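Novice: need the 3D shape of this:
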Amino acid sequence: MDDSLSSTIMAVDERLTHATVTWLDPSAALGGGHAGAADSGDGRTPRDGTATDDEDAYLVAAMASAALAAAEARAGFGDGMSLNDRKVTVDGAATEAAEKILGRAPFRIRVAAGEGERDDSPGAHTGQWLGLPDEGSPVIDGVFDYVDGTELAATDQPGALALGGFGSGVRPVPDLQAYAALAPTHALRGLDIMARPEDGVVPLLERIAAAVGKSPDELTVSTHSLASKPMHRTLIDLMRGRVRQVLVPERVTVEPPYLLSLAGLSEPRIDSMIGAIGLSELAFAAGLVDLVAPELGFVFRLASVTGPRAEPGLTSLDALFKFSEDEEVALRAGGWRKDRQYTSEDLVRPGTSRAATLFAVTDNPALGLRGPEPRGGDVAHVEGFLVKPAARIGSIRLSYRR
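Specialist: Predicted coordinates for the structure are as follows:
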């Protein structure tokens, strides 16, 4: 166990009664993680550009607090409350809880990617500043999704997570989407993501298969849920006819469990991820891959939020590339272009991710995490992971007095 980090986390939030950080053996197989990976350094100064104990503690405490607040928000739902109002309530509670802690951080945090700005919903917003207001203090880039899978949290279904990451090379993104594919970094520049997705997915799969040393029919690919919109249906059908397995989330797409299969924390292990993803989620995903599998990365093109909303019945991804005037303005303001493709390097500089955390808002069977709930007396428990460079992963369990 890491007693130093545990003590630092405890000092951040006075509600905590116990904190356990157990580093997992990175060589252990799925389900057989073993404690005892040695910690290095004194925890107070950066090690090869990774986060300090103080940074880790604030990130962990903030996102765990968000998970607990989101879970407890359900107790305040009234009869007849609409799903949208429930989602806003959950997001609002998580945002308030996380930013109460991040706002006290003894360093400056520039939010480079966050959720909710376009819909004026609670959440972290790109360009927001948190932490120490002293302009002379070191600046850390933050990527936050205080509740990824808000609908799951609002309806008490498995899979919702509170996500946060720190880095030093994250390019700020507007609250839009991307069409993206995960592949080995050496192959990214040779992939064509600009073709119409349904026309280009077969050659895309062939190139990815060649890059990972497999045939297309040996690939396992994760993609987007059909439950929110049917626009992925044709793409999924095309992939199913070419690869061994397409992993389609049942309700809402939450990407980190699939990506953590690369570190042995879930199964099956994916070879690629192909489909639409929010830009903030992609920023977190790119940072997470930089930590656990830097030999992989994303190739992507920018995509619209309003286009699919205007044509919800489409069974193709065509509407992804129909941008509104407001979206065009947001792209230009950030120096992004809709007529070119990008890679992870354009979003997160390689080797600059410092830490990532994820905590269960509801039960997460894929990662073996329980959502917050009272388990005896007035104590609530929150479970999650802290991910550091070189796939160094700590299992976190925090206990809160209610």
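Novice: for the rest of this, base every contact and every neighbour count on C-alpha atoms.
Specialist: Fine.
Novice: what residues sit buried inside stretch 6-20?
Specialist: Of the residues in stretch 6-20, those buried by neighbour count under the rule 16 or more other Cα atoms under 10 Å are 6, 7, 8, 9, 10, 12, 13, 16, 19, 20.
Novice: which of these fall in strands?
Specialist: 16, 19, 20 (DSSP state E).
Novice: so the first one makes contact with residue 382?
Specialist: This means residue 16. No: applying Cα atoms under 8 Å as the test, residue 16 and residue 382 come out as separate, 10.5 Å apart.
Novice: for the comparison step, fold the sequence that follows:
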Amino acid sequence: MTISSEALEMAAKVEAFVREKIFPYEQDPRRDHHGAPTDELVMEMRELARAAGVLTPHIRPDGSHFNQRETAVILIKSGLTPLGMLACNTQAPDEGNMYLIGHVGSPELKDRFLKPLVEGRARSAFFMTEPAELNGAGADPSMMLTTCRKDGNHWVVNGKKCFITGAEGAKVGIVMAKSEDPDSKGGACMFLVDLPDPAIQITGVPNTIDSSMPGSHAEITIDNLRIPADQMLGDAGEGFKYAQIRLSPARLSHCMRWLGGCMRAQEIATDYANRRTAFGKTLIDHEGVGFMLAENMIDIKQCELMIDWCAGVLDTGSLGTVESSMTKVAVSEALMRIADKCVQVMGGLGVTDKTIVETMFREVRAFRIYDGPTEVHKWSLAKKLRRDWKAAQ
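Specialist: Predicted coordinates for the structure are as follows:
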């Protein structure tokens, strides 16, 4: 499947906008105490994106999505700075939540909950991960302890969640809970809720190594949250299936955005290495430096190829769980190498906040964990190898 000229034109438009209008915001002091951009800053940038015609660029005005290969060329450009994805409304968790609601939600739910997200007027949160001390759902959603039970024409949800990205300040929530209803056979349910809600309490917002996402990663207590039955997303008991519908493309979208950021870090490090002189010649002419940047070139190209391959699989209608796991591992580890080398090339300057290079190092380090740590994906792939081996005997 080829990438349309429409998508390529949008990607070029996004890149021009991000470079011209958003790069200057990188030193803007409007940050919360976790270091994330404030909602005031985000909304200011989104008005610029709206005026430039690049707000939510991966979704057409008629509500249809570009395919995954086309989305990749657009999201990579929006990720050239962490602020770019916020300005263009392609950031996590909203991009993944828009994808899920668009694929599973009823027309009524789309109008009520999806529309304000697509318009960039609201942020959202996905309530799945649970505290490790409770042995709740993390990389393994089947361990979910948060419960929901039917009560008339409502469902009542109780439980604890953690690392809920963007919960603080979000207007739309997708709550995932394990059903106690016999008809659901112990499956999970997903619900759309308006936020804030007094039954969903933020009990803490820890400081984390990454700082690009407004609202950070909150700890949550859900106490007798009553949700009308018509706000269930899809069917009762099918939540784990819907999680896979969301998670495979979401993992890939993360790869797209952070690849854009590492491409930018490579630009900055390469520029520095060509300007800085030491020991009688420019840094890039020292093999120890030039080879690091050359290795980054190779890793960047390999990331592009992996993303394009996985996107092509998803475009066939496959869930792509194996392909997205392989891509998430390969790309996140490669991006870590790229970011680390960029810091090393720039020396002291590379660990300061004067460029986004140190930001990308922190963000990519976190990426190796969220949406499934590298080791969990490798374990899943090893299980497949064993299944395939047994089937071949």
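Novice: give me the TM-score for these two chains.
Specialist: Comparing the chains after superposition, counting by TM-score structural alignment, normalised by the length of the second structure, produces a TM-score of 0.32; 210 aligned residues with a Cα RMSD of 6.7 Å.
Novice: ok so, going back, overlap of the contact sets of residue 16 and residue 382 of the first structure?
Specialist: Counting by Cα atoms under 8 Å, 6 or more residues apart in numbering, the shared contacts of residue 16 of the first structure and residue 382 are 398, 399.
Novice: now residue 5 of the first structure: closest residue in space, sequence neighbours ignored.
Specialist: The shortest distance from residue 5 of the first structure to any non-neighbouring residue, by Cα to Cα, 6 or more residues apart in numbering, is to residue 53 (5.8 Å).
Novice: next, count neighbours for that neighbour.
Specialist: A count of neighbours around residue 53 of the first structure, defined by other Cα atoms under 10 Å, yields 20.
Novice: buried ones in the stretch of helix or strand residue 390 of the second structure belongs to?
Specialist: Secondary-structure assignment from DSSP states H and E places residue 390 of the second structure in helix 374-392. Of the residues in helix 374-392 of the second structure, those with enough neighbours to count as buried (16+ other Cα under 10 Å) are 374, 376, 377, 381.
Novice: could you list every helix and strand in contact with it?
Specialist: Helix 374-392 of the second structure makes packing contacts with helix 321-346 when contacts are defined by 3 or more Cα pairs under 8 Å, 6 or more residues apart in numbering; DSSP states H and E.
Novice: before we move on, back to that, in CSV: the buried residues of helix 374-392 of the second structure, plus distance to residue 101 of the second structure.
Specialist: Compiled in CSV, these are given as follows (distance: Cα to Cα, whole Å):
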residue, distance to residue 101 of the second structure
374, 27
376, 26
377, 25
381, 28
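Novice: all helices for the first structure, in order.
Specialist: When secondary structure is read from DSSP state H, the first structure shows helices at 3-12, 53-73, 83-102, 150-154, 197-212, 233-240, 256-259, 279-292, 306-310, 325-333.
Novice: residue 246 of the first structure is nearest to which of those helices?
Specialist: Closest approach to residue 246 of the first structure among those is made by helix 233-240 (6.0 Å; Cα to Cα).
Novice: can you give me the neighbour number for residue 97 of the first structure?
Specialist: Per other Cα under 10 Å, the neighbour tally for residue 97 of the first structure reads 22.
Novice: wait, what's in contact with it?
Specialist: Residue 97 of the first structure neighbours (Cα under 8 Å, 6+ apart): 62, 65, 66, 69.
Novice: let's see it at 7 Å
Specialist: Contacts of residue 97 of the first structure were listed using Cα atoms under 7 Å, 6 or more residues apart in numbering, and they are 65, 66, 69.
Novice: tell me how far the first one lies from residue 23 of the first structure.
Specialist: Distance of residue 65 of the first structure to residue 23 of the first structure, given as Cα to Cα, to the nearest Å: 21 Å.
Novice: who has more neighbours out of those two?
Specialist: More neighbours surround residue 65 than the other of residue 65 of the first structure and residue 23, with 31 against 23 (other Cα under 10 Å).
Novice: thinking again about what came up before, which of the ones in strands among the buried residues of stretch 6-20 of the first structure lies closest to residue 246 of the first structure?
Specialist: Closest to residue 246 of the first structure out of those is residue 20 (36.0 Å), distances taken as Cα to Cα.
Novice: that closest one is in contact with residue 398, isn't it?
Specialist: Yes: at 6.4 Å, residue 20 of the first structure counts as touching residue 398 under the criterion of Cα atoms under 7 Å.
Novice: if we can go back for a sec, will you turn the ones in strands among the buried residues of stretch 6-20 of the first structure into TSV that also has distance to residue 220 of the first structure?
Specialist: Conversion of these to TSV gives the following (distance: Cα to Cα, whole Å):
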residue	distance to residue 220 of the first structure
16	41
19	36
20	34
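Novice: mind listing what the residue lying closest to residue 342 of the second structure once chain neighbours are set aside touches?
Specialist: Distances taken as Cα to Cα, 6+ apart place residue 269 nearest to residue 342 of the second structure, at 5.4 Å, with adjacent residues excluded. The contact partners of residue 269 of the second structure, by Cα under 7 Å, 6+ apart, come to 342, 345, 346.
Novice: filter those down to the buried ones.
Specialist: Restricting the contacts of residue 269 of the second structure to buried positions leaves 342, 345, 346, with burial counted as 16+ other Cα under 10 Å.
Novice: wait, the first one sits on residue 264?
Specialist: No: between residue 342 of the second structure and residue 264 there is no contact, the gap being 10.0 Å when judged by Cα under 7 Å.
Novice: check contacts around residue 255 of the second structure.
Specialist: Remark: with contacts taken as Cα under 7 Å, 6+ apart, residue 255 of the second structure is in contact with 328, 331, 332.
Novice: for ChimeraX, what selects the buried ones among those?
Specialist: Of those, the buried ones can be selected in ChimeraX as follows, counting by 16+ other Cα under 10 Å:
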select :328,331,332
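Novice: CSV please, covering the contacts of residue 255 of the second structure and showing distance to residue 98 of the second structure.
Specialist: Putting those into CSV (distance: Cα to Cα, whole Å) gives the following:
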residue, distance to residue 98 of the second structure
328, 20
331, 23
332, 23
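Novice: among the contacts of residue 255 of the second structure, which one sits closest to residue 304 of the second structure?
Specialist: Looking at the contacts of residue 255 of the second structure and their distance to residue 304 of the second structure, the nearest is residue 331, at 8.7 Å (Cα to Cα).
Novice: so what's the residue count around the closest residue to the closest one other than its chain neighbours?
Specialist: Among residues not flanking residue 331 of the second structure along the chain, residue 303 sits closest, at 5.4 Å (Cα to Cα, 6+ apart). Counted with other Cα under 10 Å, the neighbours of residue 303 of the second structure add up to 23.
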